[in-house]
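Visitor: predicted model and sequence follow; I will ask about them next.
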Amino acid sequence: MLGTILLILLILLLIGAFPAWPYSRSWGYAPSGTLGLIVVILVVLLVMGQI
């Protein structure tokens, strides 16, 4: 249950970190890339049954 809530929260953060505003375009994909990596690790852990 906690893993599912954490996954949903991280997906929302990933969508929020997408550089869509003019001031954040210079950031590149670093914020969303980092959150994407965390989401992938969390999904792998969920599939393996570790969480």
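Guide: Yes, it's here. Since the structure is predicted, the reported quantities are computational estimates derived from the model, not experimental observations. Numbers count the residues shown, from 1 in each chain.

Visitor: when you work out contacts or count neighbours from here on, use the C-alpha atoms and nothing else.
Guide: Will do.

Visitor: give me the distance between the residue nearest the centre of the chain and Ile5.
Guide: Closest residue to the average C-alpha location of the chain: Leu35 at 3.4 Å, with CA atoms, centre = their mean. As judged by CA to CA, to the nearest Å, Leu35 and Ile5 stand 15 Å apart.

Visitor: here comes the other one, which I'd like you to weigh against the first:
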Amino acid sequence: MSLSLILLIILILLLLGAIPTWPYSSGWGYGPSGIIGLLLVVLVVLMLLGRI
């Protein structure tokens, strides 16, 4: 496995854990999932450009 694939899997799992529908994260709002989602988009764009 390459490093970019491992990072992609970790970010997807973090994004699923930060969704505000889970009971432990209901008070967080959309901030954490938005930040992790942005990191995921940046990682995917870098993967498509071949930088990672």
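Guide: Nice, thanks for sending it over. In this text the structure is predicted, and so the values were computed from the model without any measurement.

Visitor: what's the TM-score for these two chains?
Guide: The TM-score (TM-score structural alignment, normalised by the length of structure 1) is 0.89; 50 aligned residues with a CA RMSD of 1.1 Å.

Visitor: pretty sure the residue nearest to the centre of structure 1 contacts Leu13?
Guide: Yes - with contact defined as CA atoms under 8 Å, Leu35 of structure 1 and Leu13 form a contacting pair (7.2 Å).

Visitor: matching residues in structure 2 for the helix or strand hosting Ile5 of structure 1?
Guide: When elements are defined using DSSP states H and E, Ile5 of structure 1 is found to belong to helix 2-16. Helix 2-16 of structure 1 lines up with residues 3-17 of structure 2 when matched by TM-score structural alignment.

Visitor: buried ones in stretch 18-36 of structure 1?
Guide: 18-19, 31-32, 35-36 (16 or more other CA atoms under 10 Å).

Visitor: can you redo those residues as CSV with secondary structure and distance to Ile51 of structure 1?
Guide: Shown next, in CSV, are those (DSSP: H, G, I helix; E, B strand; the rest coil; distance: CA to CA, whole Å):
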residue, secondary structure, distance to Ile51 of structure 1
Phe18, coil, 27
Pro19, coil, 30
Pro31, helix, 24
Ser32, helix, 23
Leu35, helix, 18
Gly36, helix, 18
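
Visitor: wait, which of the residues you listed is closest to Leu45 of structure 1?
Guide: Gly36 (14.2 Å; CA to CA).

Visitor: that closest one maps to what in structure 2?
Guide: So Gly36 of structure 1 corresponds to Gly37, using TM-score structural alignment.
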